[in-house]
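>>> Kindly return the folded structure for what I paste below:
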Amino acid sequence: MAKERYIGIMSGTSLDGVDVVLCEIDASECTLVSALEYPIPLELKSDILTMIESKSTLETLGELDHRLGLLFTQAVGALLIRENIDASSIKAIGSHGQTLWHAPTGEYPFSMQLGDPNILTARTGIPVVADFRRKDVALGGQGAPFAPAFHEFIFNNIKNSIAIVNIGGMANITVLGDKLIGYDTGCGNALLDLWIAEHQAAAYDKDGAWAKTGRVDYGLLDRMMSDNYFEASYPKSTGREKFNKAWLQGHLAGATHNPEDVQRTLLEFTALSISNEVLRFNRDMVILCGGGAKNNFLVERIKALIPNIEVTLATNADEMEAMTFAWLAYKRVHHEKVNLKDVTGASDNAVLGGIYA
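I've put the predicted structure just below:
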């Protein structure tokens, strides 16, 4: 069967941009053809964070859904124009949407992603697959993480005993073996980005340069690491509804902290929460991907905390999450179930996502 072309869109909890990829996919391979990172306007990013951190109205919610739909349309259009791609050559777009709230364990479990797929298909003329997570939640699953199923697909030819760690706004681990294991390890870049934005007016701490100027506050680190999320068994998942500004302020209360020391401690918090989970499994190698894999100081600290395990960076590390949703669109178009029940705790594997034609 000939390879089909799919576009994947990912706007993660880090809010550092919209990743758009073009992939050629068949039953055995997902090949990255081209990729683009499209900026999120500062006003839109601010409005997303405001909605997550405080109460909002139905009107604001609906408008944000529309604005994100337009943003994703612009991002896809930019890739099509830059690469001179005929839209009719694309089988479908897999759009994750922007997560606003993720609550899979409440009385009424749900996971909410915004970015109206109707706008995306109406303006591009390409079928869109979206709303991937809610079927898994309906089957009793966490609805996250989804990357482990894709990791299993693309790394199935590696013989080493490996784990894959994706560091986005949150971080997740995939452990390959007879049974697929995957779950969120905790915070990735989200608190690091939040803190430097407040104190340095920067979107992120490039290579951990600001964090390097500070010292680890071990009292603060111990308080953060004592959160009950780290004691919970998997399957489990998390997001900004947990690790957010209010959570951090709660741990900072009652003492004065140098801003650079907090940044350094937050970086150690991410490195330690990841390495602790890696050490639960007997792995020879860890492959890092996601935006956090570009933070050299963070990678350095992860390596130092797991000195007997080889740490390497994935090919296409930045594009891995967007590729996941191109592949999930392929699976949906072909009515194929996704191997996630052991990861999320769902009662069964399922065909995920809705098609907007």
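
>>> drop to CA atoms for contacts and neighbour counts, all remaining ones
Noted.

>>> So Y6 versus E300, what's the distance?
In this view, Y6 and E300 are 35 Å apart by Cα to Cα, to the nearest Å.

>>> again, but for G62
Counting by Cα to Cα, the separation of G62 from E300 is 42 Å.

>>> Which one's more surrounded, Y6 and E300?
Y6 (28 against 12; other Cα atoms under 10 Å).

>>> give me every residue that touches the more buried one.
22-25, 90-94, 326-327, 329-330 (Cα atoms under 8 Å, 6 or more residues apart in numbering).

>>> Which of those fall within helices?
Members of the contacts of Y6 lying in helices (criterion: DSSP state H): A326, W327, A329, Y330.

>>> Going by distance to A163, which of those wins?
Nearest to A163 among the ones in helices among the contacts of Y6 is W327, at 20.1 Å by Cα to Cα.

>>> isn't the closest one right next to F150, touching?
Yes - counting by Cα atoms under 8 Å, W327 does reach F150; the two are 7.4 Å apart.

>>> ok, those two, which is more surrounded?
W327 (29 against 22).

>>> Contacts only, for that one.
Y6, G8, I25, C30, G94, F150.

>>> So the last one lies in a helix, does it not?
The reference is to F150. Yes - assigned with DSSP: H, G, I helix; E, B strand; the rest coil, F150 falls within a helix.

>>> Tell me the gap between stretch 170-181 and the middle of its chain.
14 Å (Cα atoms, centre = their mean, to the nearest Å).

>>> same check, this time on stretch 196-211
Using Cα atoms, centre = their mean, the mean C-alpha position of stretch 196-211 is found 20 Å from that of the whole chain.

>>> please give me the structure for this one as well, since I'd like to look at both together:
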Amino acid sequence: MAGPAGAPDGASLYVGLISGTSADGIDAALVAFDGPPTAQDDGDGAPDGRLLLGRTYPWEPALRTRLIALGQGGDARSLDELGTLDVQVATCFADAAWRLIAEAGIDAERVSAIGSHGQTVRHRPGGAAFDGRDPFSWQLGDGNVIAERSGITTVADFRRRDVAAGGHGAPLVPAFHAAMLHSRAEDRAILNLGGIANFTLLPADGPVRGFDTGPANALMDAWCQRHTGAAYDAGGAYAASGRVDDALLQRLLDDPWFAEPPPKSTGREQFHLDWVQARLAGGESPADVQATLMELSAATVARALQATQPATRRVLACGGGVHNGPLLARIAAHLPDAQVESTAAHGLDPDFVEAMAFAWLARQTLAGLPGNVASVTGARGPRVLGAVYPK
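Modelled structure (predicted):
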């Protein structure tokens, strides 16, 4: 079958799959790479990868509900349940890959590999917030099942090698950001507004850094669903109907995690509705709490950038939060010296940057090249990430 428009016969094709902290669907990206993989960013030049097709495929509602409950710190009912969920998630990921390939109208034999992030159900990378426990990060979605059902070589389980090397296993996307969006003309920051917010710092001259800043959409989505029944606050309208409660905002900001220096990462097990509930005085308007949670996301993003790369002149945003105009406006208000804009202005669809990154990471792994950035994760050095499941 003919490839999609813009995919010359010589291009190598990869599929990237991820379901993020919000678990709002499986993001699938078909990516074309024209040149060979490289050990490090070239600086300025042609972006290394083009999105040919991106789609988000929804979870079955009952499965999504269970995954969110586990991700927020809930206990598994049994080992049998965990084993079953591992297979169910992998089956959904394999089906997403097949649907994407079919919609693109390409022959599956042209796809070199699938890079699957899986679904995080627990992220305990160490640090003060986790009381010195043995660090780990756990993503469901058995790569054996994906490879078997898809018939395509699959790379999965990307985070745990970095954790084993003393890192946080997150963020992993900064290496891809550097390959695609670095500029020698200005200091840039790439802001991913998923369930959790994280930065990749790309100085014009200097090492790449990156870290989580705290909640982006996760708390707002959960609060909105509890009080309105909607899965998320479309366009930030619910938050815009309330007013920021300054006293509540301060209690939220007082959490010690925000004061921890990078490298740092977090997830729903740290920032969830019980965490919010414990800081309510009682009697707050639900709309005011929503407005306050939006301000928490904006303020923690801005404070983190001002503390780590204050000379930033361009913030490129991606992830679901890009569609929340009021949230972007609040971030811009906190960062008056920086231009805040979508990655779309630089040729990257903001909804599929992370999925593209896991296609890129799979390519790195198959080439025997590192996928982590040790200055970001805190690992002892560069590592080839993931496990390979041959077709």
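
>>> just the strands in the stretch 1-150 of the first structure please.
For the stretch 1-150 of the first structure, strands defined by DSSP state E, counting those that start in this stretch occupy the ranges 4-11, 18-25, 30-38, 92-103, 110-114, 128-130.

>>> just checking, what packs against the shortest one?
Meaning strand 128-130 of the first structure. Using 3 or more Cα pairs under 8 Å, 6 or more residues apart in numbering; DSSP states H and E, the elements in contact with strand 128-130 of the first structure are strand 92-103, helix 117-124, strand 354-356.

>>> with the second structure superposed, average distance for it?
For strand 128-130 of the first structure, the mean deviation from the second structure after alignment is 0.3 Å (mean Cα distance after the TM-score superposition for the first structure).

>>> Which part of the second structure matches that strand?
Under TM-score structural alignment, strand 128-130 of the first structure corresponds to residues 154-156 of the second structure.

>>> from the chain's centre, how far out does that stretch sit?
On Cα atoms, centre = their mean, the centre of stretch 154-156 of the second structure falls 17 Å from the chain's centre.

>>> now what about it, what contacts it?
113-118, 142-144, 146-147, 362, 365, 386-391.

>>> And the buried ones among these, selectable in PyMOL?
Only the buried entries of the contacts of stretch 154-156 of the second structure go into this PyMOL selection, using 16 or more other Cα atoms under 10 Å:
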select buried, resi 113+114+115+116+117+118+142+143+144+146+147+362+365+386+387+388+389
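
>>> mean shift between stretch 80-91 of the second structure and the first structure?
Stretch 80-91 of the second structure: mean distance to aligned residues in the first structure after superposition is 1.0 Å, counting by mean Cα distance after the TM-score superposition for the first structure.

>>> buried set for that stretch?
By neighbour count on 16+ other Cα under 10 Å, the buried set for stretch 80-91 of the second structure is L85, D86, V87, Q88, V89, A90, T91.

>>> Now distance to A333 of the second structure too, for those residues, in a markdown table please.
Shown next, in a markdown table, are the buried residues of stretch 80-91 of the second structure (distance: Cα to Cα, whole Å):
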| residue | distance to A333 of the second structure |
| --- | --- |
| L85 | 42 |
| D86 | 42 |
| V87 | 45 |
| Q88 | 43 |
| V89 | 40 |
| A90 | 41 |
| T91 | 43 |
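
>>> from those, which is closest to P336 of the second structure?
V89 (42.2 Å).

>>> Just give the closest residue to the closest one, not the sequence neighbours.
Distance criterion Cα to Cα, 6 or more residues apart in numbering; nearest residue to V89 of the second structure, sequence neighbours excluded, is G141 at 4.8 Å.

>>> ok, the counterpart of F258 of the second structure in the first structure to N244 of the first structure distance?
Aligned counterpart of F258 of the second structure in the first structure: F230 (TM-score structural alignment). With distances taken as Cα to Cα, F230 of the first structure is found 16 Å from N244 of the first structure.

>>> Could you do L44 of the first structure as well?
18 Å.

>>> Repeat that for V216 of the first structure.
Distance, V216 of the first structure to N244 of the first structure, by Cα to Cα: 20 Å.

>>> Same check on S233 of the first structure?
Taken as Cα to Cα, the span from S233 of the first structure to N244 of the first structure is 22 Å.

>>> okay, those two: which has more neighbours?
N244 (17 against 8).

>>> That one contacts L191, doesn't it?
Yes - at 6.7 Å, N244 of the first structure counts as touching L191 under the criterion of Cα under 8 Å.

>>> Give me the range in the second structure that the helix or strand hosting I302 of the first structure lines up against.
I302 of the first structure belongs to helix 296-305 when assigned by DSSP states H and E. Under the alignment (TM-score structural alignment), helix 296-305 of the first structure falls on residues 325-334 in the second structure.
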